[in-house]
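Chemist: for reference, the sequence and a predicted model appear below.
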Amino acid sequence: MTQRSGLREQKKQATREALRAAALRLALERGPGNVRVDDIAEAAGVSPRTYNNYFSSREQAIVAAVTSERETRVAAAVAARPATVRLADAVIDAIVDQYTTQGESGRDALLLIATSPALRDAFVHAATTIEHPLTAAIAERLGDVDPHTAHVLAACVAAAVRVSLERWLQPTSPAATGLVVPSGALPDLLRASLAPLAPALDAAEKRSDCRRR
């Protein structure tokens, strides 16, 4: 990467972070329904057109502030586990840790998300962003294996996470539109949803080990 392209990427990342921070701050101050895209863009010091280059809605920007870089952290956590650790354990532990470790600001943001159906939908959908980084991390662990295997496994993990979040944030009644009280312990829901994938992860790891011998 050249110095110029490196600076360009840094500027893009700084803009994305400014938009995320502005979106969450305004939503906490005013309520998500009282925040416009123009308000977020102005608070971040960019134009609405620039905003649309990064996010497709206000909900996406607000949720991005909560899920910021989570997909990268999940992949990094899997890659960092020693080779002696079972792949299924590495993946499940990374998911549970990154989805359930929240600071005070994170808890406030999750409470905000729980009050809005649109934010809940965006939050659940954001689980799909872990797929590609996790594909790379699984492929690295498996080594010389069918290139589609890691992608399929990562996609299944992302789907399991989405199912867990949907259950966790499910309204108590079909007509409920206000505050949703999260149902059950999220770590338990994540582990229960991911458990059926353990045999597939084990099988892929076993095939990889056989090829290396």
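Modeler: Looks like it came in fine.

Chemist: hey, let's count contacts and neighbours off CA atoms from now on
Modeler: Noted.

Chemist: packing partners for the lengthiest helix in the chain?
Modeler: Taking DSSP state H as the criterion, the chain has its longest helix at helix 3-30. Using 3 or more C-alpha pairs under 8 Å, 6 or more residues apart in numbering; DSSP states H and E as the contact criterion, the elements in contact with helix 3-30 are helix 37-44, helix 58-67, helix 104-114.

Chemist: use this one as the comparison:
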Amino acid sequence: MTAEPGLRARKKAATRLALGHAAWSLMLERGLDAVTPESVAEAAGVSSRTFRNYFGSREEAIVDEWSRRHASLADAVRARPADEPVWDSLLAVLPRALTDIVGERADFAVLLRVISESPAMLAQNLLALDRTGQLLAEVIAERTGADADRDLAPRLLAGSVLAAVSTAATFWVTGGARTDLPDLLRECLDHLRAGLPTADLAPTA
């Protein structure tokens, strides 16, 4: 009896993952206009009704793949040694993780172009980044003894780190950077670290 709900949940998660991956792949291969509930459902091997049970729009489905990659950042930071300074954890995790998040340069260039041309895609991307920022702020708060709900510093650091991630990835694609993506992010994080020392992450009274 107890195994059935777990199996149902895994099946639902697998279906959502397949739909999101199909939507992402269709966008990369054929462009945003080719992404419809029907085309995504067909690629994932389900009905268009099933698509609508999981996603309210094609944009939400496309960004779901991107959002999943971003959400892994918080888990990776949480997995670092508990006594490791938070900046050391961020520098150890983020440059390596960003390569997996961004993927191929050409694919990320497509995503940036679609976001710039589609307000709906831009909105979904901002929502995904906001969710990632919340997760990262929670991890930073855990590691610094702060409160993510009451203290400003974890949210500020999380937002700044995500800005560095976005800046490095965008510059890597559009700025003609010859530097490797992880090195670009390390440079961004080093600049931030100089202006956001961990001493400022103490909880407020």
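Modeler: Arrived safely. Treat the numbers as computed from the prediction; the structure is a model and nothing was measured.

Chemist: nearest the middle, which residue of structure 1 would you pick?
Modeler: Ala127 (4.3 Å; C-alpha atoms, centre = their mean).

Chemist: give me the mean deviation of the longest helix of structure 1 from structure 2.
Modeler: Superposed on structure 2, helix 3-30 of structure 1 shows a mean distance to its aligned partners of 1.6 Å (mean C-alpha distance after the TM-score superposition for structure 1).

Chemist: that older thread, could you find the counterpart of the residue nearest to the centre of structure 1 in structure 2?
Modeler: Under the alignment (TM-score structural alignment), Ala127 of structure 1 pairs with Leu129 in structure 2.

Chemist: its match and Ser67 touch, don't they?
Modeler: Yes. Leu129 of structure 2 is within contact range of Ser67, at 7.4 Å (criterion: C-alpha atoms under 8 Å).

Chemist: tell me the most buried of the helices and strands packed on helix 3-30 of structure 1?
Modeler: By mean neighbour count, with neighbours taken as mean count of other C-alpha atoms under 10 Å, helix 58-67 ranks first of the helices and strands packed on helix 3-30 of structure 1 at a mean of 24.

Chemist: comparing that one with structure 2, how large is the average distance?
Modeler: On superposition with structure 2, the mean distance recorded for helix 58-67 of structure 1 (mean C-alpha distance after the TM-score superposition for structure 1) is 2.8 Å.

Chemist: residues in contact with the residue nearest to the centre of structure 1?
Modeler: Residues touching Ala127 of structure 1, when contacts are defined by C-alpha atoms under 8 Å, 6 or more residues apart in numbering, comprise Ala158, Ala159, Val161, Arg162.

Chemist: so Thr59 of structure 1 versus Arg107 of structure 1, what's the distance?
Modeler: One thing to correct before we go on: residue 59 of structure 1 is Glu, not Thr. With distances taken as C-alpha to C-alpha, to the nearest Å, Glu59 of structure 1 is found 17 Å from Arg107 of structure 1.

Chemist: so the closest residue to Ala160 of structure 1 other than its chain neighbours: helix, strand or coil?
Modeler: With sequence-adjacent residues excluded and distances taken as C-alpha to C-alpha, 6 or more residues apart in numbering, Ala160 of structure 1 is closest to Ser193, at 5.4 Å. Under the three-state scheme (DSSP: H, G, I helix; E, B strand; the rest coil), Ser193 of structure 1 adopts helix.
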